[in-house]
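[1] how would this look folded up:
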Amino acid sequence: MKLFRVYQFLILLSSITASTEVPSYSKAGCEDTCGNVTIPYPFGIGAKCSINKWYVVDCNSSTPYLPALNHLEVLGVSLKNYTVTVYAPMIYDCQNQVQNRSQIISGMDLGRSPFFFSKKHNKFVVEGCATAFISDSIGSTVAGCSTSCRNDTISESNNCFGINCCETTIPHYVKSYKMNFTGLGRQGGEGACGYAFLVDKNSYVEGSFSGKYIATDNGSVPLSLLWTLTDNEFNSLSCCYEAYGFEDELDLGNVTLPYQGCYLPSQYEGNPYLFSGCYVKEECARCRDSGGYCEYLQDNGDDGLKMNCSNYHPYNFESKSSQLGVILGVSISMGLLSLATIIYALYKVIKKTKARRQRKKFFKRNGGLLLKQQEEADPSLVDKAILFTSRELEKATDYFNENRILGRGGQGTVYKGMLVDGRIVAVKKSKVVDESQLEQFINEVVILSQVNHRNVVKLLGCCLETEVPLLVSEFISNGTLYDRIHNGIDEFPISLNMRLQIATEVAGALAYLHSATSIPIYHRDIKTTNILLDDKYRAKVSDFGTSRFVSIDQTHLTTLVKGTFGYLDPEYFQSSQFTEKSDVYSFGVVLVELLTGEKPISLTRFGENRSLATHFMLAMEEGRVMSIFDAMVIREGTRDELMSVANVAMRCLFLNGKNRPTMKEVAVELEAIRMSHAPSVVQPNTGQVIYGEEFATLTYGDSTSTFLSFSNNSGQ
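    Below you'll find the predicted structure:
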């Protein structure tokens, strides 16, 4: 298709003649004017005439409006400046005269639209007796202006130098802003008013809105918005044959945003975003008809550019042979230049086509079709997941810089990133995929898209058009529970109260997954490296790569054995039948880690004691469990509290899964223990506790030897 367009380009380039046709600005079959305002494509009057919903224009009573932007009135669209000028509300405040200040408009937010407030075509103006400043969506001040009031001076729109009026520019493009007034009426007296607004420079300087204030009767001022197109939208365009695409970057302050558009040379008029929308200007066509070459030069007059028609034969040669030599030389040079241009254009076309095909190939290979099938089967499962582009995530992670790595695991590598809107995210880059990993990755997307719990990591979206699939989730700032317990990265150890809170929150999250979701979910890989802590040390369960949905009438799930040594349910390891009680066992190991501060598999212990679960159960049997508890836990907890928690852990670790409690029961018991615990209580007694009688009836069997084959693992 692209090669066909290049072929059309060559034909049209060779047949350029004078044309008096009226330029077409809209798509075929669409109106291109509303009243006296021209509406060019990619904007359009009606949904079928624009490139997307944001560019739809409603024409009511010969007045154009943008329904996607709260029906702002459109004053004009500039294809040259890539702006749309609209009437926007002016912000004002009057001392002791506003009856209901909550109704005062204090700012504007363009949200997820493709529009930005143009720094090049707008300026910030303050009129009246006030000081005002403008701040962006995160509260940072981007511009400010202060006036000096003199009652005998009236500022004019072209004389705004600080007395009753001041103006400044905004330093970069913004999506939203808020204005604030200070010092209102300090010099202007009782009832003084202040006005602040972003305004289109040309409308203000030209004096179209003369007088002290440039607002209309309904309090609106002209404002220019920069409009942008996505990669997919730009690639779908057919720029007219003499126009060509360009790419630039928008300054957003702390980040930049790629920006593309179609450019129209000065010799032409019309709409470069339509294949048949460009025509040679009439004055330039007359120059060409006379054998000249038209070019537009900068002029100091009002027109800006002035057409110059130059002669094609500036030299007078004495002989025909020398003239022929010059003609041949120029022709060959032009031919080579044209050939080089065509080759370069073909290269760009082929490169874009190849990249687009590769993205489609990756999308299919990474489970895009599987995700669509899941969506068709049950749209509620994935309707909250956002598909990110590869370009967005490359920029967010600084092209997956090694310095951005948060951690590596069995399922892939996690990077820290920042999106264009300023959100900090975690980007999970899966390992090289095969057929088995495809279902696993899409499964994680589907599961997390329907989970909404304060103690489960929130999925924001995914990207399937890269070589390996990517998951985007909320960023959890305090790392993993494993690091906090075993790697000593904190300046202070985790208190018993915090450990009880973390255990209770994880238990509550698992109880939610098992029983409160529309379809029960088994996590299948509960461990301290998959439990994250936020800035307030709240637990967040993560990494659902091996999780599975389970029908309500199912009691177990038969699969290949998956999990992490030290946390794996012995019953599941032997039977390959995973039940909700298998998650309970893994949680029991986590609970023992919190109590003892030891790793699930340790090379410093010997024999069957290398397994923390077995080590703990033997200590409980022998009545010496207090001796293996962490020193911080013993100092802060009473014997009864610690034994209560130990009993919960012991019940979770029963070798017979039927005798284990449900996660809901565990969560209730831990919450009761946590509520009864007084953090200020210090228990200095570190002696052994004889608890043998309580375990006289418990049988453990010899299946604990299952753990012995994992002695070469460190517990992760």
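[2] Going by C-alpha atoms from here, please, whenever you check contacts or count neighbours.
    Noted.
[3] Name the helix or strand for S338, please.
    Per DSSP states H and E: S338 is located in helix 320-365.
[4] Show me which positions of stretch 613-631 end up buried.
    Neighbour-count burial for stretch 613-631 flags 613-626, 628-630 (criterion: 16 or more other Cα atoms under 10 Å).
[5] Stretch 633-641 now?
    Those would be V633, I634, R635, E636, G637, T638, for stretch 633-641 by 16+ other Cα under 10 Å.
[6] what number of residues lie near Q554?
    9 (other Cα atoms under 10 Å).
[7] Before we go further, it is sitting in a strand, right?
    No: secondary structure of Q554 (DSSP: H, G, I helix; E, B strand; the rest coil): coil, not part of a strand.
[8] center of the chain, which residue is that?
    Central residue of the chain (Cα atoms, centre = their mean): L419, 4.4 Å from the mean position.
[9] Once you drop chain neighbours, what's closest to it?
    Using Cα to Cα, 6 or more residues apart in numbering and skipping the chain neighbours, the partner closest in space to L419 is A396 (5.2 Å).
[10] rewinding a little: surely the residue nearest to the centre of the chain and E392 touch.
    Yes: between L419 and E392 there is a contact at 7.2 Å, judged by Cα atoms under 8 Å.
[11] I have a second one here; can you model it like the first so I can compare?
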Amino acid sequence: MSDGNPCSGSGCCQTSIPKGLKSLNYSLSSLNHYTNVSDFNPYWPLSRKPKYGKDAYRTDIVIEWVVKNETCEQAKANRSAYACGANANCTYPESGQGYRCLCNEGFEGNPYLQEGCLDIDECKDPESYPCHGRCKNTIGNYKCRCLLGMYGDGKIGCQGLGIITLITSILLVIICVLLYMMCKKRKKDRNFRENGGMVLKHQRKLGEGGFGSVYRGVLADDVQVAVKKFKGVDKAQMNEEFQKEMGVVSQVNHKNVVKLLGLCLETKVPLLVYEFISNGTLFKHIHDKTSQLLASWSNRLRIASEIALALNYLHSLADPPIIHGDVKSVNILLDNNHTAKVADFGASVLISSDQTIIATKIQGTLGYLDPEYLMTGFLTARSDVFSFGVVLVELLTGEKQNSSSSSGEKRNLIQHFISALETNNLFRILDLQAADEGEMDEIEAVAELAKGCLNSMGVNRPTMKEVSDELSKLKDLHQKSWAQQNSDETDYLLSRYQMLCLSHLSFNHLSFSHSASATCQRE
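    All right, here's what the predicted structure looks like:
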């Protein structure tokens, strides 16, 4: 046989396999009944030459085949006719002529189909693919890592570390992690300080309530705003609270109610943007003794009247009417002009005229809550009246609900106030001094009004309109009295001055008449 023609026809045969062939039958025969078989026959051992007849040995047949009589380079050059699929490679048969296909290492299947060679999961066949640690399959291969405390190639074998070496390694890992965390924290702290974080930490958060936190912000045009960020147990509850407050504040437009400027829906948590009220809460000015805003009765009376105006607007003039639900001194803000602004509508509800709300849960702040609402769950406009009565008592006494007496015992502010009023000891518990008898009368009138607001039965309390009208009347009388007093004092000072001038002119008539006259005219 020659290299160019491995099968010469002597002792072998060669034929092509036509396309679409499903089976092949062949038969062997011999002219001399297998008596003259050449020694080069690779399939029949010389000692076991086949016999003719039924006792003849079976023969072994080897079919050598190729896809096409081309080299791999020639086959790959024509991609449309190239027979090997993905994850398969071109290979040569033993004869050296033509090419065949074989799945790449780590793959198995039919290499002649486009996706015929599939990845072998070596981890599922540990007998063929040994692993002495943790096995992880990869595309075309697998990884084997030694277990903790061991080292080496997991595919070959792992060796154990000494106990001291193991402990040392674990400690080194822990120390490295701690050092990394410390460096990261220091970097964050440094960035926080460099970006004014300490100032923001103490000044940017304005307050926090049951429904969210309020932060101070600045818009692009340097307008300061208060941003309410809602919070909730879940997303649905948070969205419900946001939509409820949005529905309430969008109905409100009053000079003594904090204005809604806008909202943000593109953030993860919904935000409401309110006007920023710069002068703090009424609670702060009542209980911070360094504040001088409430030193005069006129300011206290004016602020009380402005709060009542806002609540009356919510109950009577808003469409539909609104119950605030959480009236307290913390929710009353004061602007640069010390004008009162009612804020925080997280507990507010919209109602139809004269309708009572049956609450599914009690909301508000203890100490300000209507006791009737607490017992029955019925929220009405008179519930706001009770809460406003508590604010009036705070304004009058300067004390907090459930404050301590001089002996250190806890006492109920409302009961203490009503007891003092009924025993004619009101002026002993006040937080201010009346300037004159007229102010004393006004303070007593406001105290009686507060007592009416604090009636345990809602039906016996005045409406917010009645409260507002009474306070407005007292405020107007106070302003007229103040104006009259100023006018009388001015007249008195002018008359005294004229008398002094006349006396001066008479005494120095001869020497200083011209000079004195000129002085009086200038002054």
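[12] about what we covered before: of the buried residues of stretch 633-641 of structure 1, which is the nearest to L653 of structure 1?
    Comparing those against L653 of structure 1 with Cα to Cα places V633 closest, at 20.5 Å.
[13] tell me the SS of that closest one?
    Secondary structure state of V633 of structure 1, per three-state DSSP, is helix.
[14] Could you list which residues are in contact with it?
    Residues in contact with V633 of structure 1, defined by Cα atoms under 8 Å, 6 or more residues apart in numbering, are S495, L496, L595, T596, L642.
[15] can you rerun that using 7 Å?
    If you count contacts by Cα atoms under 7 Å, 6 or more residues apart in numbering, V633 of structure 1 has them with L496, L595.
[16] Same check on F276 of structure 2?
    Contacts for F276 of structure 2 were tallied using Cα under 7 Å, 6+ apart; they are Q224, V225, A226.
[17] 8 Å instead, please
    Counting by Cα under 8 Å, 6+ apart, F276 of structure 2 touches R216, Q224, V225, A226.
[18] Find the nearest non-adjacent residue to the alignment partner in structure 1 of the third one, please.
    In structure 1, V225 of structure 2 lines up with V425, judged by TM-score structural alignment. Nearest non-adjacent residue to V425 of structure 1, counting by Cα to Cα, 6+ apart: F475, 4.5 Å away.
[19] Map the one you found across to structure 2 for me.
    Using TM-score structural alignment, F475 of structure 1 lines up with F276 in structure 2.
[20] Kindly report the same for K562 of structure 1.
    K562 of structure 1 maps onto Q363 in structure 2, with residues paired by TM-score structural alignment.
[21] Hmm, that match is touching G325, no?
    Yes: with contact defined as Cα under 8 Å, Q363 of structure 2 reaches G325; the gap is 7.3 Å.
[22] Need the overlap of contacts for the two.
    Shared contacts of Q363 of structure 2 and G325 (Cα under 8 Å, 6+ apart): A347.
[23] And those two? Which one has more around it.
    Neighbour comparison, Q363 of structure 2 and G325: the larger count goes to G325, with 25 against 18 (by other Cα under 10 Å).
[24] what sits against that one?
    F345, A347, S348, V349, Q363, G364, L379, S383, D384.
[25] mind listing what the fifth one touches?
    Each residue near Q363 of structure 2 by Cα under 8 Å, 6+ apart is listed here: G325, D326, A347.
[26] can you check the third one too?
    Neighbour list for S348 of structure 2: E245, V248, I322, I323, H324, G325, D326 [criterion: Cα under 8 Å, 6+ apart].
[27] could I get the contacts of Q363 of structure 2 as TSV with secondary structure and distance to V257 of structure 2?
    Below are the contacts of Q363 of structure 2 laid out as TSV (DSSP: H, G, I helix; E, B strand; the rest coil; distance: Cα to Cα, whole Å):
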residue	secondary structure	distance to V257 of structure 2
G325	coil	14
D326	coil	14
A347	coil	15
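[28] and which of those is nearest H509 of structure 2?
    Of all the contacts of Q363 of structure 2, H509 of structure 2 sits closest to D326, with 72.3 Å by Cα to Cα.
[29] Identify the residue of structure 1 aligned to that closest one.
    Match for D326 of structure 2 (TM-score structural alignment): D525.
[30] can you check H254 of structure 2 too?
    Using TM-score structural alignment, the equivalent of H254 of structure 2 in structure 1 is H453.
[31] N424 of structure 2 now?
    Applying TM-score structural alignment, one finds that N424 of structure 2 aligns to G623 in structure 1.
[32] Shouldn't its match be within a helix?
    No: if the criterion is three-state DSSP, then G623 of structure 1 is coil and not within a helix.
[33] mind checking how far it is from F616 of structure 1?
    G623 of structure 1 sits 10 Å away from F616 of structure 1, going by Cα to Cα, to the nearest Å.
[34] what about the equivalent of G488 of structure 1 over in structure 2, how many neighbours?
    Here G488 of structure 1 is matched to K289 in structure 2, going by TM-score structural alignment. Using other Cα under 10 Å, K289 of structure 2 is surrounded by 12 other residues.
[35] check contacts around K289 of structure 2.
    Listed by Cα under 8 Å, 6+ apart, the contact set of K289 of structure 2 is empty.
[36] where does L206 of structure 2 land in three-state SS?
    When classified by three-state DSSP, L206 of structure 2 comes out as strand.
[37] in terms of contact, does it touch G212 like I think?
    No: L206 of structure 2 lies out of contact with G212 (Cα under 8 Å); the separation is 11.3 Å.
[38] Comparing the two, which residue is more hemmed in?
    In this view L206 of structure 2 and G212 are compared by other Cα under 10 Å, and G212 has more residues nearby, 18 against 14.
[39] Name the nearest residue to the counterpart of the more buried one in structure 1, sequence neighbours excluded.
    Mapped onto structure 1 by TM-score structural alignment, G212 of structure 2 lines up with G412. Distance criterion Cα to Cα, 6+ apart; nearest residue to G412 of structure 1, sequence neighbours excluded, is S430 at 4.2 Å.
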